[in-house]
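Visitor: Got a predicted structure plus its sequence, pasted below:
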Amino acid sequence: MQLAFVLVEPKVPENVGAAARALCTMGFGQLWLVNSDLHTRPEAHWLAHGSDHILDNARIFPDIEAVRNSAELLIGTSAKPRHGRSDWHTPGELAGVLANKGNAVATTALLFGREDRGLSNEELACCDLLTGIPMAVSYPSLNLAQSVMLYAWELSSARTASTDRSEVPGSDPARLGALRERLEHLLPATDTPADGKLYQWIFEKLPLLSNRDIGFVHTLCSNIARKIDKSS
């Protein structure tokens, strides 16, 4: 699994450079930026300290929708749970979720919001999972680069686990994304309305499935599709 750290409209070039250094220190190399060119600023390179190659190879996206098109799993950072969702995870819990994905996910994007206001509610609603760092104060806040360093340290174990697992011959490395598309087409055919609670629950739980469970649900979808074809 490739894990990309995504900075959404960062405000301070030094934070971008420090984030690149944190990624390099923990063995990551994918830095993506949304609507920003701060990685080109001298101040960013001043704090990169040997991580200039990460800044030089950073991918730039116009918006989060473009990031969504380049990643099977989109994870948003938030200081606290939003939208009444139950899929908010600490960094340590998130490491376990990603380690279980095996080769079912080719690319995961972890989004970090703006220094002054984080990610908007609309942006968080686009994410498959939410994550946050528990704080001991009533108004939680961490420097952007500090947050990136903490997640890079916690998720390095998930990266190692994914790298150590052997590929299954003939497996599709984007099976989670393919499963999401299948369900989007299949559920309406089973009279499951897209605005219903069951539909919402299915897509909230989908990103939590392990590599093995994703394969089982693929098989279930195939069986349901055959039943539908026979009855039509």
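Guide: Received the coordinates, thanks. Residues are numbered from 1 along each chain as shown.
Visitor: only C-alpha atoms for contact and neighbour calcs from this point on.
Guide: Noted.
Visitor: where along this structure do the helices fall?
Guide: Secondary structure of the chain, counting by DSSP state H: helices at 13-25, 42-48, 52-56, 64-68, 91-99, 121-125, 144-164, 175-189, 197-205, 211-231.
Visitor: out of those helices, deepest packed?
Guide: Highest mean neighbour count of the helices of the chain: helix 13-25, a mean of 25 (counted as mean count of other Cα atoms under 10 Å).
Visitor: Remind me what it packs against, helices and strands.
Guide: helix 42-48, helix 52-56, helix 144-164 (3 or more Cα pairs under 8 Å, 6 or more residues apart in numbering; DSSP states H and E).
Visitor: structure B:
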Amino acid sequence: MFNRLTAYLDSIRARDPAPRSRWEILLYPGVWALGFHRVAHWLFEAELFFLARLVNHLGRFLTAIDIHPGAKIGRNFFIDHGFSVIGETAQIGHDVTIYQCVTLGGTNPTNGVGGKRHPTIENNVIIGSGAQVIGPITVGERARIGANAVVTDDVPEGATMVGFKARSTLVPIETYMREFMPYGTPCNEPCEPDMSRIETLEAQLTEMRAELESLRASAVMDEPATRSGTDN
């Protein structure tokens, strides 16, 4: 158990440059919220629903993170800061990182049956601050959800979702495997969705300038000939 805890703390330290020691990470609200959830989930599976909810509310009061006891969470899950909400039927894989103010929310079933209402987050996903991932969708492995994105459709493996409503910008494997992407939000040019359009417009502008200069040069060359004909 001690080795598992140490490995968990080290996995957080690899994603967060702020802590100076493992002891400091033990003070993180995300670590405490996950600890409360492990207990609450065990009680939930034992059908001790009231006690599960009691532990859940205690954890939410102390950490400002609300994880429903029914949610299933894998290894090395890290919530950086707090104020996040994770719904009952959410499923989270291994080595997932969530930043502050994220919601893994559910849809309202029209047939009166609960069922799967919340997202499935696969391994190594990063969800940026303020993002809303809504409904029984699947976020593929190594996907990145940018800050404040609203995601309501399945996310392909390795995709980066940005905007409202979120749109996908696929990231080359050599990019997303290179290093950890803080907040799940890309800042380099290959991930900017409008760069190709801007480059096209700049090329067209250059062509138009060249044509204009050519027309001006032709007008200057024709002007002396026109004056000579008038003088005669």
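Guide: Everything's here; your move. Just so it is clear, the model here is predicted, and its values are computed rather than measured.
Visitor: Just the TM-score for the two chains, thanks.
Guide: The TM-score (TM-score structural alignment, normalised by the length of the first structure) is 0.28; 112 aligned residues with a Cα RMSD of 6.0 Å.
Visitor: and the helices of the first structure as CSV, adding distance to Ile75 of the first structure?
Guide: Shown next, in CSV, are the helices of the first structure (distance: least, Cα to Cα, whole Å):
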stretch, distance to Ile75 of the first structure
helix 13-25, 17
helix 42-48, 25
helix 52-56, 21
helix 64-68, 10
helix 91-99, 10
helix 121-125, 8
helix 144-164, 12
helix 175-189, 14
helix 197-205, 12
helix 211-231, 17
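Visitor: of the helices and strands packed on helix 13-25 of the first structure, which approaches Gly92 of the first structure most closely?
Guide: Closest to Gly92 of the first structure of those is helix 144-164 (Cα to Cα; 5.9 Å).
Visitor: Okay, angle between the closest one and helix 13-25 too, please.
Guide: 20 degrees (axes from the mean of the first three to the mean of the last three Cα atoms, to 10 degrees).
Visitor: Show me what helix 144-164 of the first structure is packed against.
Guide: Counting by 3+ Cα pairs under 8 Å, 6+ apart, helix 144-164 of the first structure packs on strand 2-8, helix 13-25, helix 91-99.
Visitor: rewinding a little: could you say which one of the helices of the first structure comes nearest to Phe112 of the first structure?
Guide: Nearest of those to Phe112 of the first structure, taken as Cα to Cα: helix 144-164 at 7.6 Å.
Visitor: Tell me what angle the closest one forms with helix 91-99.
Guide: Helix 144-164 of the first structure runs at 30 degrees relative to helix 91-99, counting by the same axes, to 10 degrees.
Visitor: returning to what we had before: now distance to Lys227 of the first structure too, for the helices and strands packed on helix 144-164 of the first structure, in CSV please.
Guide: Converted to CSV, those look like this (distance: least, Cα to Cα, whole Å):
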stretch, distance to Lys227 of the first structure
strand 2-8, 36
helix 13-25, 48
helix 91-99, 32
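Visitor: Nearest to His45 of the first structure, out of the ones you listed?
Guide: Proximity to His45 of the first structure (Cα to Cα) singles out helix 13-25 among these, at 5.7 Å.
Visitor: orientation of that closest one relative to strand 2-8 in degrees?
Guide: 170 degrees.
Visitor: sorry, back to before: of the helices and strands packed on helix 13-25 of the first structure, which is nearest Ala22 of the first structure?
Guide: When those are compared by Cα to Cα, helix 144-164 sits nearest Ala22 of the first structure, at 5.0 Å.
Visitor: re the thing from before, nearest approach to Lys230 of the first structure belongs to which of the helices and strands packed on helix 144-164 of the first structure?
Guide: Nearest to Lys230 of the first structure, of all those, is helix 91-99, at 37.0 Å by Cα to Cα.
Visitor: Run through the neighbouring helices and strands of that closest one.
Guide: Judged by 3+ Cα pairs under 8 Å, 6+ apart, the packing partners of helix 91-99 of the first structure are helix 144-164.
Visitor: now Leu212 of the second structure: how far from Leu205 of the second structure?
Guide: According to Cα to Cα, to the nearest Å, Leu212 of the second structure stands 10 Å off from Leu205 of the second structure.
Visitor: Is it possible to get TSV of the helices and strands packed on helix 13-25 of the first structure that adds distance to Leu130 of the first structure?
Guide: Converted to TSV, these look like this (distance: least, Cα to Cα, whole Å):
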stretch	distance to Leu130 of the first structure
helix 42-48	28
helix 52-56	25
helix 144-164	13
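Visitor: Please identify which of the ones you listed is closest to Gly96 of the first structure.
Guide: Closest to Gly96 of the first structure of those, according to Cα to Cα: helix 144-164, at 6.8 Å.
Visitor: among the helices and strands packed on helix 144-164 of the first structure, which is nearest Leu110 of the first structure?
Guide: strand 2-8 (5.0 Å).
Visitor: Quick check: buried residues in that closest one?
Guide: Gln2, Leu3, Ala4, Phe5, Val6, Leu7, Val8 (16 or more other Cα atoms under 10 Å).
Visitor: If we ignore the residues flanking it in sequence, what's nearest the first one?
Guide: The spatial neighbour of Gln2 of the first structure that comes closest, neighbours along the chain excluded (Cα to Cα, 6 or more residues apart in numbering), is Thr107 at 4.7 Å.
Visitor: Thanks again, I'm all set now.
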